[in-house]
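Trainee: 3D model of this:
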Amino acid sequence: MERIVILGAGESGVGSAILAHKRGYNVMVSDFGTMAPKYREELDSHGIAWEEGGHSDDLLNGASLVVKSPGIPRTAPIVKKIDVAGIPIASEIEFAGQFYSGKSICITGSNGKTTTTSLLYHMLKEAGYTVGVGGNIGTSFARQIADQEFDWFVLELSSFQLEDMHQFKADISILLNITPDHLDRYDYQLSKYADAKLRIIQNQKEEDLFIFFEDDETIAQKLTEMRLPMASASFSLNSHSPSALAKVNEGHLDVSLAGRHFVAPLASLPLKGRHNWCNMMAAVLTTLRVGMSHRDILKGLETFEAVAHRLELSRILDGVSYINDSKATNIDATRFALDAYEQDIVWIVGGTDKGNDYSIIESLVKEKVKAIICLGMDNSKIVAAFQQSGIPIVETDAMEKAVAAAHGYAKENDIVLLSPCCASFDLFQSYIDRGNQFKEYVNAL
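Mentor: Next up, the predicted model:
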């Protein structure tokens, strides 16, 4: 019986283990840290061997494949040991893909992945397609295809997941944008990060489709170095672009593909802001390619509800809108958030810095923001970046304090915007924990 080692016992790893077990492999799951109790119980219920708190010396003996969690970098000692042993490494998507016979829509980008993935899943499901959603969101791809069949599967893919994909192919691939993020994993070189993102188009053939944001300078530069064997379609915020098949034109989404044309007024659609216009253009190009009717595409757009922690309206109190954008963990995401509103903004920002260059948004902050509420263990970089702006700055080290301070500055018709620009791990378990605490304290006002 062929032996597979699963590194990492989160949702991705456990899903892969269940799929491998059901396909007749001898499976061993190994986690360097501590496993969640629910995953221990689940592995036990399937009779799958596991270990935690480190990797045993004989872990790799007889292994023909290692399925690695995307969070484990190639520099980890266990990965170096695998490389020396000459054992192939695959991601969950790569491994599970060999057992999937349906079609796939794969989405990546520095920002907007989850919204676009969730939107496409909603649109296809509402139109009656048998569709799944997974990857970097929700239930793992491997777990779902272990028990179900799908006509389409919508996959959100991070650069980490793409690193260990080799043979898997997207029928439709979407590259939303490339901006500096996770550069510590890529030797602080944007080009290496971009190369990882562009792995989403590998193996695509002439009959497949690649959708991309043509306004993104990094994408445009990379594509000049490549020959694309598949069909491609771009979207743009420039209404006069001669090459874009999807654009925003006189307040409307205006999308054409293969002789089909879709137009809808932005005012009638629930997703707001230029970044969401991009997400919707990518989704409409995709659904036109799938073959959805104009009516079903419009219905899907109109009935979609914003994803939690992504420009999520948490509450309106005394005419002040409290917006939870906790997922905005880099400069570009926050730039889109600030640009989405016309009202004065009280901005809650801070956390674990990822090499941010705040000069990129300096002029936008001066134009839009009436007060800056810093939320982090070390706010010095943010204070230094904006202390000459004339905007009041308050430093806090807890969400309750940040919400209280923002509430004090906000007046009727203002926006209180949690858009941190930073990772959450200095004060919170995750961006979800950060966003949930924001909503909790806002609702307690």
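
Trainee: from now on I want contacts and neighbour counts done on CA atoms only, so please keep to that.
Mentor: Noted.

Trainee: residues contacting stretch 214-234, please?
Mentor: Stretch 214-234 has contacts (CA atoms under 8 Å, 6 or more residues apart in numbering) with 177-179, 194, 204-213, 235-238, 243-246, 285.

Trainee: for ChimeraX, what selects the buried ones among the residues you listed?
Mentor: In ChimeraX, a selection of the buried entries from the contacts of stretch 214-234 looks like this (16 or more other CA atoms under 10 Å):
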select :177,178,179,194,204,205,208,209,210,211,212,213,235,236,237,244,245,246,285
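
Trainee: now intersect the contacts of stretch 214-234 with the strands, please.
Mentor: Among those, the members falling in strands are 209-213, 235-236, 246 (criterion: DSSP state E).

Trainee: what is the end-to-end distance of stretch 193-210?
Mentor: 19 Å (CA to CA, to the nearest Å).

Trainee: quick one, what contacts the nearest residue to Leu19 once chain neighbours are set aside?
Mentor: Closest residue in space to Leu19, ignoring its immediate chain neighbours: Ala146 at 5.0 Å, by CA to CA, 6 or more residues apart in numbering. Taking CA under 8 Å, 6+ apart as the criterion, Ala146 is in contact with 18-19, 22.

Trainee: try it again with 10 Å
Mentor: Ala146 makes contacts with 15-16, 18-23, 96, 99-100, as judged by CA atoms under 10 Å, 6 or more residues apart in numbering.

Trainee: show me the two of those that sit farthest apart.
Mentor: Largest separation among the contacts of Ala146 by CA to CA: His21 and Tyr100, giving 15.8 Å.

Trainee: helices of the stretch 151-300 of the chain, residue ranges please.
Mentor: Assigned by DSSP state H, counting those that start in this stretch, the stretch 151-300 of the chain shows helices spanning 159-163, 190-197, 217-224, 274-290, 294-303.

Trainee: another sequence for comparison is provided below:
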Amino acid sequence: MTKQRLVILGGGESGIGTALLGNAKGYEVFVSDNQKIKEKYKQVLIHNEIEWEDEKHSENKILNANIVMKSPGIPDNVPLVKQIRKQGITVVSEIEFASKFTKACIVGITGSNGKTTTATLTHHILKQELNVGLAGNIGDSFAKQVLEDDFENYVLEISSFQLDDIVDFKPEIAIITNITPDHLDRYNHQFKNYVASKFRIAMNQTKSDYLIYDADDKVITNYLMNHPVQSTLLPFSLRRTIENGAYLDNDKIKITIDNNQIIMPTTNLTLEGKHNIKNAMAASTVAHLLKIRKQTIRESLENFQGVEHRLEHVLKINKVQYINDSKATNVNATYFALESMDAPTVWIVGGVDKGNNYEELFQFVNEKVKAIICLGVDNEKLINTFGRMVDVIIETQFVSEAVKIAYKLAEAGDNVLLSPACASFDLFENYEDRGRQFKNAVRNL
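Mentor: Reported below is the predicted structural model:
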């Protein structure tokens, strides 16, 4: 029998993981990357005798594939991808490919914001009592973990780009945290395409699977009304009583599944802000479904340390709190950050604008923001939008300078918040790089 040929486009974390898994499962594997493959990944390919190329795509080695695994970073409208599809070659994401080789119970988490926190928190609770891996958009690739660890359960953080290339993938438990406009450049600037993409997480689910979602999110509830899913629905809400699912009653989270109710106090949650109560509800609902003890859930919620670059308290200097929210790459994420500020705030914002509409931030900027520091190559839109709302608005292209300016502007009791509402690619490698530079600058004050 001839070997199936697996071609992998993109030699990053997901690509290398898929190459290793495919190689172990008897595929003839070829990895092709248009950019330079990182040295550490190259070494893995060489060590495992997997054929690869970088800084080019050789069509003669790609178009003879039986199956192509495409990195989520590569858009569908690239000529090479169009050609692959035109030839009838199946294109899948790493999530789709790896799920074929595990019988594990999968918890899949998507949404515009909150998915990393919800995934990390869910994993933090489950790992107290279950054998569970954390993968997807986070940590070691899912494919690599399926090959090396084969956990009995996985919590996967899944982006819309990864969902675009699933075929049969089906999580037993799916979560949609929220849906707000993001990445529209990849969806023909049509919000409805992006929404449909998120809902692919439930497309293969049946009645015995669960969809946990924010019932306060009109985009989600409207979509469900017009496009019913097969899944058993478990909504969560801060505003109304939920019979099957989770809701907030005074300061208590109440979760009911099949008449079995658990109650969690929110007074000792380590995570601040209303949006984090929602993340806690989603994670606790998963834990309750998977029969984790109530005591364990409560303790885990109270000792969870949060996610790096997400409302991360860096240092307090001269009674000023410096907060790193570099992961806020869209307006909705920054909305949550500003909403949770409880003191006058010097706000550092800017980067690559993805067609942002800043209107929903106006109320918080008027109430809480005393000065704005624009950190980007092109800050014109920010200055036009917020220039009249604050007394001080300053531009810079250096994090170290932004932090020094903030240090001069902030007084005892104030916050300095980096929450860019934009992508980071104009001045930084990625949002992690931006967040680390911010933290280093604060520590060097």
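
Trainee: go through the helices of the stretch 151-300 of structure 1 and name the closest to Lys381 of structure 1.
Mentor: Per CA to CA, nearest to Lys381 of structure 1 of the helices of the stretch 151-300 of structure 1: helix 190-197, 21.7 Å.

Trainee: what comes up buried for the closest one?
Mentor: Buried residues in helix 190-197 of structure 1, counting neighbours by 16+ other CA under 10 Å, are found at 190-191, 193-197.

Trainee: reformat these as a markdown table; add distance to Asn379 of structure 1.
Mentor: Below are the buried residues of helix 190-197 of structure 1 laid out as a markdown table (distance: CA to CA, whole Å):
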| residue | distance to Asn379 of structure 1 |
| --- | --- |
| Leu190 | 25 |
| Ser191 | 29 |
| Tyr193 | 27 |
| Ala194 | 29 |
| Asp195 | 32 |
| Ala196 | 31 |
| Lys197 | 31 |
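
Trainee: ok, the residues you listed vs Ile48 of structure 1, which is closest?
Mentor: Using CA to CA, Ala196 comes nearest to Ile48 of structure 1 of the buried residues of helix 190-197 of structure 1, at 32.3 Å.

Trainee: surely that closest one is in contact with Gln189?
Mentor: No. Contact criterion CA atoms under 10 Å: Ala196 of structure 1 and Gln189 do not qualify, at 11.4 Å.

Trainee: what lines up with Thr110 of structure 2 in structure 1?
Mentor: In structure 1, the residue matched to Thr110 of structure 2 (TM-score structural alignment) is Thr108.

Trainee: of the contacts of Ala146 of structure 1, which is the most crowded?
Mentor: Neighbour counts for the contacts of Ala146 of structure 1, by other CA atoms under 10 Å, peak at Ser16, which reaches 33 neighbours.

Trainee: now do the contacts for that residue.
Mentor: Ser16 of structure 1 neighbours (CA under 10 Å, 6+ apart): 4-7, 9-10, 22, 27, 29, 67-69, 91-93, 95-96, 140-144, 146.

Trainee: the match of Thr110 of structure 2: how many residues sit nearby?
Mentor: Thr108 of structure 1: 28 surrounding residues under other CA under 10 Å.

Trainee: where do the helices sit along the stretch 1-150 of structure 1?
Mentor: Using DSSP H, counting those that start in this stretch, helices in the stretch 1-150 of structure 1 cover 11-22, 37-45, 77-85, 92-97, 113-126, 141-145.

Trainee: among those, which comes closest to Met281 of structure 1?
Mentor: Among the helices of the stretch 1-150 of structure 1, the nearest to Met281 of structure 1 by CA to CA is helix 113-126 (9.5 Å).

Trainee: once aligned to structure 2, how far is the closest one on average?
Mentor: Helix 113-126 of structure 1, aligned to structure 2 and superposed, deviates on average by 0.7 Å (mean CA distance after the TM-score superposition for structure 1).

Trainee: can you check which of the helices of the stretch 151-300 of structure 1 gets nearest to Ala340 of structure 1?
Mentor: Using CA to CA, the helices of the stretch 151-300 of structure 1 put helix 274-290 closest to Ala340 of structure 1, at 6.6 Å.

Trainee: how about the closest one: buried residues?
Mentor: Going by 16+ other CA under 10 Å, helix 274-290 of structure 1 has these buried residues: 275-288.

Trainee: now for the residues you listed: which two are most distant?
Mentor: Taking CA to CA, the two most distant members of the buried residues of helix 274-290 of structure 1 are His275 and Leu288; they sit 20.3 Å apart.

Trainee: that older thread, need the max-distance pair from the ones in strands among the contacts of stretch 214-234 of structure 1.
Mentor: Between any two of these, the greatest separation by CA to CA is 16.9 Å, found for Leu209 and Ser236.

Trainee: still on that earlier bit, emit the PyMOL select command for whichever of the contacts of Ser16 of structure 1 are buried.
Mentor: Selection of buried members from these for PyMOL, criterion 16+ other CA under 10 Å:
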select buried, resi 4+5+6+7+9+10+27+29+67+68+69+91+92+93+95+96+140+141+142+143+144+146
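
Trainee: would you map the strands across the stretch 251-400 of structure 1?
Mentor: Here the stretch 251-400 of structure 1 has its strands, by DSSP state E, counting those that start in this stretch, at 252-257, 260-265, 312-317, 320-324, 345-349, 369-375, 393-396.

Trainee: dead centre of structure 1: give me the residue that sits there.
Mentor: Lys113 (3.8 Å; CA atoms, centre = their mean).

Trainee: shouldn't that residue be in contact with Ser173?
Mentor: No. If you go by CA under 10 Å, Lys113 of structure 1 and Ser173 don't touch, sitting 11.8 Å apart.

Trainee: spit out the residues that contact those two alike.
Mentor: 106-107, 155.

Trainee: from those, pick the one nearest Leu60 of structure 1.
Mentor: Ranked by distance to Leu60 of structure 1 (CA to CA), these are led by Leu155 at 29.5 Å.

Trainee: list the contacts of the closest one.
Mentor: 93, 104-108, 113-114, 117-118, 120-121, 132-137, 140-141, 170, 173.

Trainee: and for Gln35 of structure 2?
Mentor: The contact partners of Gln35 of structure 2, taken as CA under 10 Å, 6+ apart, are 10-11, 53-57.

Trainee: which of the residues you listed also appear as contacts in structure 1?
Mentor: Shared with structure 1 under both residues aligned by TM-score structural alignment, their matches' CA atoms under 10 Å, the contacts from those are 10-11, 53-57.

Trainee: those residues, buried ones only, as a ChimeraX selection?
Mentor: Buried subset of those, written as a ChimeraX selection, criterion 16+ other CA under 10 Å:
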select :10,11,53,54,57
